[in-house]
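Peer 1: here's a sequence, model it:
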Amino acid sequence: MKAFEYNTNPGRVVFGSGSIKKLPEEVKRLNKSKPLLLSTPQQAEQVKALEPILKNASITPAGLYSNATMHTPTHVTDEALVYANKCGADCVISFGGGSTTGLGKAISIRTGLEHISIPTTYAGSEMTPILGETAEGKKTTRSDPKILPGTVIYDVDFTMTLPESLSATSGVNAIAHAVEALYARNTNPIMNLLALEGTKALAESLPIIVNSPRDQDARSKAQYGAWLCAMCLGSVGMSLHHKLCHTLGGSFNMPHAETHTIVLPHAIAYNAPKIPETMKKLADVLPESDGDAIKGLNVLLTKLKVKRGLKDFGMKEEDVDKAAEIAVGNPYWNPRDIEKEPLRETIRRCWAGEEAKADL
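Peer 2: Reported below is the predicted structural model:
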């Protein structure tokens, strides 16, 4: 066996239907009493369900900040910090997907406030010590153990009304975390186990959710898979897939989960010649792959009925060249050298919504 290093990220997980009832216990465990609730505008009403749970345990929320936005713009974080200081919050509770979790992380790392995360999608940001922030049209990322939320409560009940389309894209977003972990420069056998188990759980459960969104067993399995996949992202490095997604999201304002969904099979196809072992492992956990991981991903995305082209979200064809220029600048480590022309064609295929194929 090859030598490797393994670092685990500290964090507490409370998993299961109804586990939200343990939220007051988790706040008190941290010796806190005035949590600031965070959400997006779309989930401002849903997050209010936490208030009676806290108040019944003699915990009064300091307030609710409901302007969380995708890609964590720094000006939104600045506004939230002013509000947190004004209301005297002593910890933050993020409720929602990656946008809200990202805001919770940004506040926590800037202030030192404890962060409890309650995910309602499968994006996985809650399990990573990584913060991606956008300022002046560019998204940058940094990693620090202090960014990781201290406690994560996975209550499947809050995912039951997640729309089928968002369930699909946030689930594939999670798979993307795992796939890159399989061939990361600092991968290791433990991460490989988590990545393959997480990918398998999501690939099996997401098609069921799309057709039967109230299937609690499938929802729970997807949440479990997303947790494992996110642990991978938080423990090893990122490569081409995430570089492209950060470029497209930060510079062209493409929606986060949808962009990951579109890019994933194309990024794998670009790297395929250099990662034959990874391709075999991935094919083994993707239904109907017939031994071909790219085919397995294409089949999965077809089953999930997701949009496949960046043009569907407003990206213009003339933006392809600009995206390629940005992506080749300061590239992340990648198993295949970043070559501008093949990369440009990869981005063009993502823009056009073509099926992925390993021919570049």
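
Peer 1: going by C-alpha atoms from here, please, whenever you check contacts or count neighbours.
Peer 2: Noted.

Peer 1: contacting residues for the residue nearest the centre of the chain?
Peer 2: In the chain, the residue lying closest to the centroid (CA atoms, centre = their mean) is residue 123, at 3.1 Å. Going by CA atoms under 8 Å, 6 or more residues apart in numbering, residue 123 touches 97, 98, 170, 171, 173, 174, 226, 230, 257.

Peer 1: structure for this one too, so we can compare:
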Amino acid sequence: MSLTFTHETLPQRVVFASGQAAERAAEEAARLGSRPMLIGKPLIPAVLHHTDVAMHVPVVTAERAREAAAAAGVDVLVSVGGGSATGLAKAVALTTGLPIVAVPTTFAGSEATDVWGMTENGRKTTGSDPRVLPRTVVYDAALTATLPREMAVASGLNALAHCVDSMWAPRADPINRALALEGIRALRAGLPADDREQTLYGAYLAAVAFASAGSGLHHKICHVLGGMFGLPHAQTHAVVLPHVLALNAVAAPDGFGTAELRRLRDAVDAPRALRDHGFRQEDIPAAVDAILPVVPAGNPVPVTGENLRELLQHAWSGEEPR
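Peer 2: Below is the predicted model:
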């Protein structure tokens, strides 16, 4: 059978340098500007160190950061932290065009995508724009050493969700699949062993696959849950993943179905139930109504109000997916 697909690779410089984050981030920032704004954790000298960072990037938080950047006359953004720090830098870049050097301290993956997201009035809006893609990413596994094991697991499973969702996302193609499968291999090896370097490598591959393939059913569900109910990003993805994988079992990644995911979740003591993270059972109907209109076309299994309600019920209670 002939191959017919269109693949787009995003332009980005990637530096893997364990134990060298400060030095390499300073070098990369100097390539792009002379007045850096440091967003998140302290790492390099900067004309402005901005620590007003919040989960899901509230619009008001983004506006404050933009005003601070303009007042300080910065010409390059350096984000140090998890997805919230990266997301805030993207929100500033979206309106200013300032280049970003991203230094991740979790496995969120936002640093390798051109996707931005902001929340206002309980609604998370996302989009893609080349201005928000970090020019350089500096990966240093040593920066994840202080990440608590529980959070590392949730964040790593969030990365795994990027791999899995890339299999049936709107722009899925054989190149995305190859990246995602290697990402799955690295994450399956790294998470149980608490090997932060291998996990970081897998998270990067996962994000690259996801950036090209687009947002599939899993991420549409989690974006709604995070934006409407303020649920923690990584834990929400970790809980929802097995239920979406079970629903879309016909398109499961090669050698990685519900049984393999269950063994991995057991090995790392993964988060199990959305009710443990602030989601209420009475919120399920509203969540269903909000998710149905954004379900991607072409999902391997038709998504209905009934099967979506059942999926969220099981994710809320922590039942194993059917």
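
Peer 1: TM-score for the pair, please.
Peer 2: The TM-score (TM-score structural alignment, normalised by the length of structure 2) is 0.96; 319 aligned residues with a CA RMSD of 1.2 Å.

Peer 1: go through the contacts of residue 123 of structure 1 and flag which are in helices.
Peer 2: 98, 170, 171, 173, 174, 226, 230, 257 (DSSP state H).

Peer 1: and the last one, how many residues sit next to it?
Peer 2: Residue 257 of structure 1 has 25 neighbours, counted by other CA atoms under 10 Å.

Peer 1: repeat for residue 356 of structure 1
Peer 2: Using other CA under 10 Å, residue 356 of structure 1 is surrounded by 22 other residues.

Peer 1: relative to residue 340 of structure 1, how far out is it?
Peer 2: 18 Å (CA to CA, to the nearest Å).

Peer 1: before we move on, what about residue 208 of structure 1?
Peer 2: 39 Å.

Peer 1: show me what residue 268 of structure 2 aligns to in structure 1.
Peer 2: Under the alignment (TM-score structural alignment), residue 268 of structure 2 pairs with residue 304 in structure 1.

Peer 1: you'd agree that match is up against residue 170?
Peer 2: No - using CA atoms under 8 Å, residue 304 of structure 1 is not in contact with residue 170; the gap is 11.4 Å.

Peer 1: which of these two has more neighbours?
Peer 2: Using other CA under 10 Å as the criterion, residue 304 of structure 1 and residue 170 rank with residue 170 on top: 25 against 22.

Peer 1: pretty sure the residue nearest to the centre of structure 1 sits in a helix.
Peer 2: No - looking at residue 123 of structure 1 with DSSP: H, G, I helix; E, B strand; the rest coil, it is coil, so not inside a helix.

Peer 1: now it, nearest residue through space, not along the chain?
Peer 2: Nearest non-adjacent residue to residue 123 of structure 1, counting by CA to CA, 6 or more residues apart in numbering: residue 170, 4.9 Å away.

Peer 1: that neighbour against residue 120, yeah?
Peer 2: No - counting by CA under 8 Å, residue 170 of structure 1 does not reach residue 120; the two are 10.2 Å apart.

Peer 1: helices along the stretch 1-150 of structure 2, start to end?
Peer 2: 21-32, 59-72, 83-96, 149-165 (DSSP state H, counting those that start in this stretch).

Peer 1: which part of structure 1 matches the second one?
Peer 2: When you say that, I think you mean helix 59-72 of structure 2. Using TM-score structural alignment, the residues of structure 1 aligned to helix 59-72 of structure 2 are 74-87.
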